[in-house]
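S.K.: starting from these lines, generate the structure:
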Amino acid sequence: MHIAYWILAGLLALFYLYAGGLKVSRTQDQLRPMMAWVDQIPMPAVRLIGTLEILGAVGLILPPLTGIAPVLALVAAIGLALIQVGGIVVHVSRGETRVIGLNIGLLAAAVATAWLATSWL
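M.R.: Here you go, the predicted model:
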């Protein structure tokens, strides 16, 4: 189970470091072509989401790697799953049901990672 955790957590961490980094570092105009929803959400909230994604990615890797508070990996995976639930709600409310495939895939991966993270407890 540890190997499966590291594979899935590593892929999720890479994705969320990239996506969160974009949300934290780019302007609204730079994000708009990739994420049309940034027009309806205040930029401080977008920056907060990006920061939470980065913290979630770090939380998936560092606690199990160091052995310090490995329960934080489970908390991080649950947090990333909740971010995707929020993303699905935003897309559905905007009538963008065709684009929630990525959100559903990331939600499933985060839930699977949370389940695998219980092996660290």
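S.K.: CA atoms for contacts and neighbours, from now on please.
M.R.: OK.
S.K.: in what helix or strand does the most centrally placed residue in the chain lie?
M.R.: Of all residues in the chain, the one closest to the mean position by C-alpha atoms, centre = their mean is Leu80, 4.0 Å from it. Assigned by DSSP states H and E, Leu80 belongs to helix 71-93.
S.K.: list the buried ones in that helix?
M.R.: Counting neighbours by 16 or more other C-alpha atoms under 10 Å, one finds that the buried residues in helix 71-93 are 71-81, 83-84, 87-88, 90-91.
S.K.: centre of the chain to the helix or strand just after that helix, how far?
M.R.: Later in the chain than helix 71-93, the nearest helix or strand by DSSP H and E is helix 101-117. In terms of C-alpha atoms, centre = their mean, to the nearest Å, the gap separating the centre of helix 101-117 from the centre of its chain is 9 Å.
S.K.: got the contact list for helix 101-117?
M.R.: 1-2, 4-5, 8-9, 12, 71, 73-75, 77-78, 80-82, 84-85, 87-88 (C-alpha atoms under 8 Å, 6 or more residues apart in numbering).
S.K.: for stretch 77-85, same thing?
M.R.: So stretch 77-85 is contacted by 49, 53, 56, 60, 103-104, 106-108, 110-111, 113-114 (C-alpha under 8 Å, 6+ apart).
S.K.: residue contacts, Tyr5?
M.R.: Applying C-alpha under 8 Å, 6+ apart, the residues contacting Tyr5 are Thr113, Leu116, Ala117.
S.K.: can you tell me the element it falls in?
M.R.: Using DSSP H and E, Tyr5 sits in helix 2-25.
S.K.: next, the second sequence, to be compared with the first:
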Amino acid sequence: MNITLWTAAGLLTAVALAGGITKTFVPRARLSAQHGGEWTQQASDGFVRTLGILELLAAAGLILPAVLGVAPVMVPVTALCWVALMIGAMITHGRLGQSGLVLVNAVYLALAAFVAWGRLGPWSFGG
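M.R.: Reported below is the predicted structural model:
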């Protein structure tokens, strides 16, 4: 189960890293022209960039605390924050009628909930 939890955290880290880099460094006008990025038409540059930075922090928080042995409780805390972020993403994409992206976000939410459950419970880093 430990390997499965690490794999789930690694997958979420890749997703967070890709999304974070995109939202932080790609101009909003270019994002809004891409499928799935239509929501950025109604958002400010600062909001999109802030979400990108939060996703970059999530990428770090899902792996580094456990790898470095510094505050490993931050892994499940970050996973719970990712759950909240995915709820927002699901609402946003749902309002735009993007049911496929809602489903993708639901999968990410389930992975994050699994990581949070496992790392707060039976497979925590503390014991």
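S.K.: where does the TM-score land?
M.R.: Put the two chains on top of each other and the TM-score (TM-score structural alignment, normalised by the length of structure 1) is 0.92; 121 aligned residues with a C-alpha RMSD of 1.3 Å.
S.K.: rewinding a little: the residue nearest to the centre of structure 1 pairs with which position in structure 2?
M.R.: By TM-score structural alignment, Leu80 of structure 1 lines up with Trp82 in structure 2.
S.K.: and the gap between that match and Arg28 of structure 2?
M.R.: Here Trp82 of structure 2 is placed at a distance of 22 Å from Arg28 of structure 2 (C-alpha to C-alpha, to the nearest Å).
S.K.: same deal with Thr7 of structure 2?
M.R.: 31 Å.
S.K.: now Ser124 of structure 2
M.R.: From Ser124 of structure 2 to Arg28 of structure 2 the distance is 39 Å (C-alpha to C-alpha).
S.K.: more neighbours, the two?
M.R.: Arg28 (21 against 17; other C-alpha atoms under 10 Å).
S.K.: hmm, that one is touching Thr40, no?
M.R.: Yes: if you go by C-alpha atoms under 8 Å, Arg28 of structure 2 and Thr40 touch, sitting 6.5 Å apart.
S.K.: what do those two both touch?
M.R.: Here Arg28 of structure 2 and Thr40 have Val48 as joint contacts, going by C-alpha under 8 Å, 6+ apart.
S.K.: now do Ala16 of structure 2 against Arg95 of structure 2, distance only.
M.R.: 22 Å.
S.K.: same question, Ala8 of structure 2
M.R.: 28 Å.
S.K.: ok, Tyr108 of structure 2 next?
M.R.: According to C-alpha to C-alpha, Tyr108 of structure 2 and Arg95 of structure 2 sit 19 Å apart.
S.K.: measure how the helix holding Leu80 of structure 1 sits relative to helix 2-25, angle-wise.
M.R.: Orientation of helix 71-93 of structure 1 against helix 2-25 (axes from the mean of the first three to the mean of the last three C-alpha atoms, to 10 degrees) gives an angle of 60 degrees.
S.K.: how far apart are helix 71-93 of structure 1 and its match in structure 2?
M.R.: Compared with structure 2 after fitting, helix 71-93 of structure 1 deviates on average by 0.9 Å (mean C-alpha distance after the TM-score superposition for structure 1).
S.K.: quick check: angle from that helix to helix 101-117?
M.R.: Per the same axes, to 10 degrees, the angle that helix 71-93 of structure 1 makes with helix 101-117 is 160 degrees.
S.K.: secondary structure element for the residue lying closest to Gly20 of structure 2 once chain neighbours are set aside, which one?
M.R.: Spatial nearest neighbour of Gly20 of structure 2, excluding adjacent residues (C-alpha to C-alpha, 6 or more residues apart in numbering): Gly52 at 3.9 Å. Element membership for Gly52 of structure 2, per DSSP H and E: helix 45-61.
S.K.: the next helix or strand after that helix maps to which residues in structure 1?
M.R.: Remark: after helix 45-61 of structure 2, the chain's next helix or strand is helix 64-68, criterion DSSP H and E. Using TM-score structural alignment, helix 64-68 of structure 2 corresponds to residues 62-66 of structure 1.
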